[in-house]
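> Structure, please.
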Amino acid sequence: MTTSSTGPNVTGGTASATEAVPPASASLSRRGVLGLALGAGAAGLALGAGAGATAGVAVGRAREQDAAASVYDFFGAHQAGITTPVQDHLHFAAFDMMARTDRDDLVTLLQDWSYAAARMTQGLDVSATGAVGGSPEAPPDDTGEALGLAASGLTITFGFGPTLFENDGEDRYGLAAMRPAQLEKLPAFLGDDLDPAHSGGDLCIQACADDPQVAVHAIRNLSRIAFGRARLRWSQLGFGRTSRTTAAQSTPRNLFGFKDGTANVLATDQAALDDHVWVAASDEPAWMAGGSYLVARKIAMLIETWDRVRLSEQEAIIGRTKGAGAPLSGGDEFTEPDFHATGADGEPAIPVTSHMRLAHPELNDGNRILRRGYNFVDGNNELGRLDAGLFFLSYQRSPEQFVTLQRALSTDTMNEYIRHVGSGLWAIPSGAAPGSYVGAALFA
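Take a look at the predicted model:
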């Protein structure tokens, strides 16, 4: 990534190429309103048509169109990284605020993170002095492993967990009255085997990019900036997206070998986004308008067991063909499933306990969520088996949408081959306005 010493645009409008970069500073701390105005014309970057997104939501560039050159604006009505075309790599991190921190520490942390994220998403170092421009006698502002790398479609999305508002009855930051009523620890589900060390967190950051080093660089530097105010609780690397958010993206496959995300909510379906993903102005609390709720679930897949299951049984468990991804009732991948169709034996063509049938909106009162999951492989376990699976991410207007769907999957025959080992829920505030920072409405 590159550095710049250009001064800030403080008008709050769209920044020009010479005005787009935040000011040089020996310290990242910003108290009060930030002079942030990074726009789609950041210095030194040539943006292709459609690279930035109206209102900060990138919907037009598919991975096949030179992913390395993709640049998405940090600022906008919604945070990027939700409807943005799903990138190839993920670094997700959950943080806890440090003991004895106060409200001012939390606000300045969000300001500092916003400042750094606004730069990194444009392919820049976290500050103007960056990795090599500061004093040789002081640690550099940026760790430097992304020097020379493009933005690679980097998006950075921030969220607030239930414990940020109240933790063990303590209102640490004066936010308890502002907590959304639905923002609470998810209920227990059948088959949960959750590890507390890989669940929850006061804050979360989702960094997605088409270059894994760019995503890791983002989390590494944001963790560094948080020093003394927040500590990393747990994190997860992901590869090989398991969903799509644009029609231009092909449907990917999960580690069971099946296409995943065929019926996902797409960025171009504004009506579905308004109904199922974005918190409305009429919803409570008002500060969440334009935001969403993120559920993260680390799902271990019993790969070796699954690999010994015959093909016909695998397809019956999923409800789709393994090759084309078509519903077992017939047609192609995008044919609407016919849940009334029967096979030669008179039984339903799509088994009643298949994953696709149980999760389908037609049988769940139209309930839909936007998925952005990733495959993961964390080496092997003590038995010599792959420690692998799906890092499930979903965005929804209300956490109840996920709870309802997960309960509907209680009879899913796929449950024999998976274990839910990590979990978390976060409120995702709306996007930051130029001159402000993510989550500002919460502190207004």
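> Please count neighbours and contacts with C-alpha atoms only from this point.
Fine.
> Ile299: what secondary structure?
Of the three states, Ile299 takes strand according to DSSP: H, G, I helix; E, B strand; the rest coil.
> can I assume it is in contact with Tyr417?
No - using C-alpha atoms under 8 Å, Ile299 and Tyr417 do not qualify as a contacting pair, with a distance of 10.1 Å.
> Who has more neighbours out of those two?
Set Ile299 next to Tyr417 and count neighbours by other C-alpha atoms under 10 Å: Ile299 wins out with 22 against 14.
> residues contacting the more buried one?
Gly389, Leu390, Phe391, Phe392, Ile418, Arg419, His420, Val421, Gly422 (C-alpha atoms under 8 Å, 6 or more residues apart in numbering).
> Looking at these, which are in strands?
Of the contacts of Ile299, the ones assigned to strands by DSSP state E are Gly389, Leu390, Phe391, Phe392, Ile418, Arg419, His420, Val421, Gly422.
> For Asp96, give me its contacts.
Going by C-alpha under 8 Å, 6+ apart, the list of residues near Asp96 reads Gly201, Asp202, Leu203, Ala230, Arg231, Leu232, Arg233.
> which residues in the stretch 151-300 of the chain form strands?
155-160, 203-209, 230-241, 292-301 (DSSP state E, counting those that start in this stretch).
> Quick one: work out the angle between the longest one and strand 292-301.
Comparing the axes of strand 230-241 and strand 292-301 via axes from the mean of the first three to the mean of the last three C-alpha atoms, to 10 degrees yields an angle of 70 degrees.
> Sequence B follows; please return its structure for comparison with A:
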Amino acid sequence: MTDTNGARVSRRRLFGLAGAGAALAGAGAVAGVAADRALAAPTQAAPAAPAPVPFRGEHQAGITTPAQDRMHFVAFDITTDRREDVIALLRKWTAAAERMTQGREAEENGAVGGAAEAPPADTGEALDLSAAGLTLTIGFGPGLFDGRFGLADRRPPALADLPKFPKDALDPARSGGDLCVQACANDPQVAVHAVRNLARIGFGTVAVRWSQLGFGRTSSTSRSQVTPRNMFGFKDGTNNLKAEDTDALREHVWVRRGDGPDWMAGGSYLVARRIRMHIETWDRETLAGQEAIIGRKKGNGAPLGQVEEFDQVDLHVRGAGGEALIKDDAHIRLASAEALGGVRILRRGYNFTDGSDGLGHLDAGLFFVCFNRDPRTQFVPMQQALSSKDSMMEYVQHNGSALFACPPGVRDGGYWGETLFS
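This next block holds a predicted model:
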């Protein structure tokens, strides 16, 4: 049974409601006592919201920032051929993005303070909400360098089209894009509000090509965070690079001067892959089989043959009978730096569930996002090894893919992409 708010009513509460009429006579006195006690009790202030993440700096926020709980990722196609239109949009986006990452409207008094006869300059769904750790990160796709805007000679060699990997089933409607914006926040409405308003500001200059919502992070980017779990139920990204690993970030994530065009120095390359997980098939696999495929224990995430999650992985460890505990086709082996000649990437992915496929199967999985200094020598060899040898490939399918060059951070008085267009 439910009450008028749709909440379930217990049998105990049902009997209480039945006797409510008889109790009304004493209700006033009881309420008075309760009110007196409430007034006498000390007021407990609500916890203060965390400080907003700085928008400007050497590097863009949203890369090494401790991964937030929610994400809204969007890829845009540019619909104009005018270079000045793109620059003007990037200036407007920068101003709006900086405001929104501070917990403010996309434009001053944009939601309700403008003329009543005109559409609001801010859509308003984030009014009264904090910044919720919002970060906005922009990236430039290969299409931006196709000659329309005089940038063909400024395309970084590392922004080379990704090859087709074995077992890819890429959907063009979920791939590519001239620009991307990654919005991450600890409140999904804050992230959606940010993307919605950037898309609104861009009307006439850009159009949404595809987007993806993520409801739970699948990696930790700081030692202060616990390792989350993916849709297969395993801890994901235990060995991920962390914000505290400054030397490793310099080696594997941040583009250096001399790596390519100077405008990318301090930036990074973002690879996005939409990976559908065949949940129902995986759920029929035995626990031992699942652990063998991953190479870790499902409970605490320890590498097979070890005790705790962060114990050093030993790819050569053997069982009591002499058999290798981490198989040649185990995911943990193929993705390891040891097996890849020292290659590492910074992962920043999210779980997703987009309903069902019409056959009663969940359209769910991992929206994989990673940042690396050069995809040609980092992501590409890693994915080639995984897609051709990983036993997990039986349970997943890559159906979306994109690559973007994320410029360095915005300096004071500057705008997104200024180093490219100046």
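> what TM-score comes out when they're superposed?
The TM-score (TM-score structural alignment, normalised by the length of the second structure) is 0.87; 374 aligned residues with a C-alpha RMSD of 1.0 Å.
> that older thread, out of the contacts of Asp96 of the first structure, who's the most crowded?
Gly201 leads the contacts of Asp96 of the first structure on contacts (other C-alpha under 10 Å) with 27 neighbours.
> what lines up against Asp202 of the first structure once you look at the second structure?
Under the alignment (TM-score structural alignment), Asp202 of the first structure pairs with Asp178 in the second structure.
> who touches its match in this structure?
Asp178 of the second structure neighbours (C-alpha under 8 Å, 6+ apart): Ala75, Phe76, Asp77, Ile78, Phe140, Gly141, Pro142, Gly143, Leu144.
> Give me the subset of the residues you listed that lies in helices.
Counting by DSSP state H, no part of the contacts of Asp178 of the second structure is found in helices.
> List which of those are still in contact in the first structure.
On the basis of both residues aligned by TM-score structural alignment, their matches' C-alpha atoms under 8 Å, what survives of the contacts of Asp178 of the second structure in the first structure is Ala75, Phe76, Asp77, Ile78, Phe140, Gly141, Pro142, Gly143, Leu144.
> Report how many residues lie close to Ala324 of the second structure.
Ala324 of the second structure has 15 nearby residues by other C-alpha under 10 Å.
> thought it was touching His316?
Yes - the pair Ala324 of the second structure and His316 passes the contact test of C-alpha under 8 Å, sitting 6.7 Å apart.
> out of the contacts of Ile299 of the first structure, who's nearest Met288 of the first structure?
Closest approach to Met288 of the first structure among those (C-alpha to C-alpha): Phe392, at 22.7 Å.
> Please report how far that closest one lies from Phe158 of the first structure.
Per C-alpha to C-alpha, to the nearest Å, Phe392 of the first structure is found 17 Å from Phe158 of the first structure.
> Which of those two has more residues huddled nearby?
The neighbour count for Phe392 of the first structure versus Phe158, taken as other C-alpha under 10 Å, is higher for Phe158 (27 against 21).
> Aligned against the second structure, show me the partner of that one.
Match for Phe158 of the first structure (TM-score structural alignment): Ile138.
> thinking that match is in contact with Leu179, fair?
Yes - the pair Ile138 of the second structure and Leu179 passes the contact test of C-alpha under 8 Å, sitting 7.2 Å apart.
> sorry, back to before: could you redo the ones in strands among the contacts of Ile299 of the first structure as a markdown table and give each row distance to Ile303 of the first structure?
Output for these, formatted as a markdown table (distance: C-alpha to C-alpha, whole Å):
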| residue | distance to Ile303 of the first structure |
| --- | --- |
| Gly389 | 8 |
| Leu390 | 11 |
| Phe391 | 15 |
| Phe392 | 17 |
| Ile418 | 9 |
| Arg419 | 11 |
| His420 | 14 |
| Val421 | 15 |
| Gly422 | 18 |
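> Pipe the strands of the stretch 151-300 of the first structure into TSV and attach distance to Gly439 of the first structure per row.
What follows is the strands of the stretch 151-300 of the first structure, written out as TSV (distance: least, C-alpha to C-alpha, whole Å):
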stretch	distance to Gly439 of the first structure
strand 155-160	9
strand 203-209	11
strand 230-241	16
strand 292-301	12
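> Which one of those lies nearest to Ala69 of the first structure?
That would be strand 203-209 among the strands of the stretch 151-300 of the first structure, by C-alpha to C-alpha, at 11.1 Å.
> name the helices or strands packed onto the closest one?
Under the contact definition 3 or more C-alpha pairs under 8 Å, 6 or more residues apart in numbering; DSSP states H and E, strand 203-209 of the first structure sits against strand 89-97, strand 155-160, helix 212-225.
> The last one against the second structure, how far on average?
If you overlay the two and look at helix 212-225 of the first structure, the average distance to its match in the second structure is 0.2 Å (mean C-alpha distance after the TM-score superposition for the first structure).
> which residues of the second structure does that helix align to?
The alignment of helix 212-225 of the first structure onto the second structure (TM-score structural alignment) covers residues 188-201.
> likewise the first one?
Using TM-score structural alignment, the residues of the second structure aligned to strand 89-97 of the first structure are 70-78.
> from the chain's centre, how far out does the matching stretch sit?
Centroid separation for stretch 70-78 of the second structure versus its chain: 11 Å, with C-alpha atoms, centre = their mean, to the nearest Å.
> Please apply the same query to stretch 196-207 of the first structure.
12 Å.
> So for that stretch, what gets flagged as buried?
Using 16 or more other C-alpha atoms under 10 Å as the burial criterion, the residues of stretch 196-207 of the first structure that qualify are His198, Ser199, Gly200, Gly201, Asp202, Leu203, Cys204, Ile205, Gln206, Ala207.
> Tell me the spacing between the last one and His91 of the first structure.
The one in question is Ala207 of the first structure. The value you get for Ala207 of the first structure to His91 of the first structure, if C-alpha to C-alpha is used, is 5 Å.
> where do the contact lists of the two overlap?
Ala215, Val216, Ile219.
> just curious, which of those residues is nearest to Ser312 of the first structure?
Ala215 (38.3 Å).
> That closest one contacts Ala209, correct?
Yes - using C-alpha under 8 Å, Ala215 of the first structure is in contact with Ala209, at 5.5 Å.
> so what's in contact with the two at the same time?
Jointly contacting Ala215 of the first structure and Ala209 under the rule C-alpha under 8 Å, 6+ apart are His89, Leu90, Leu154.
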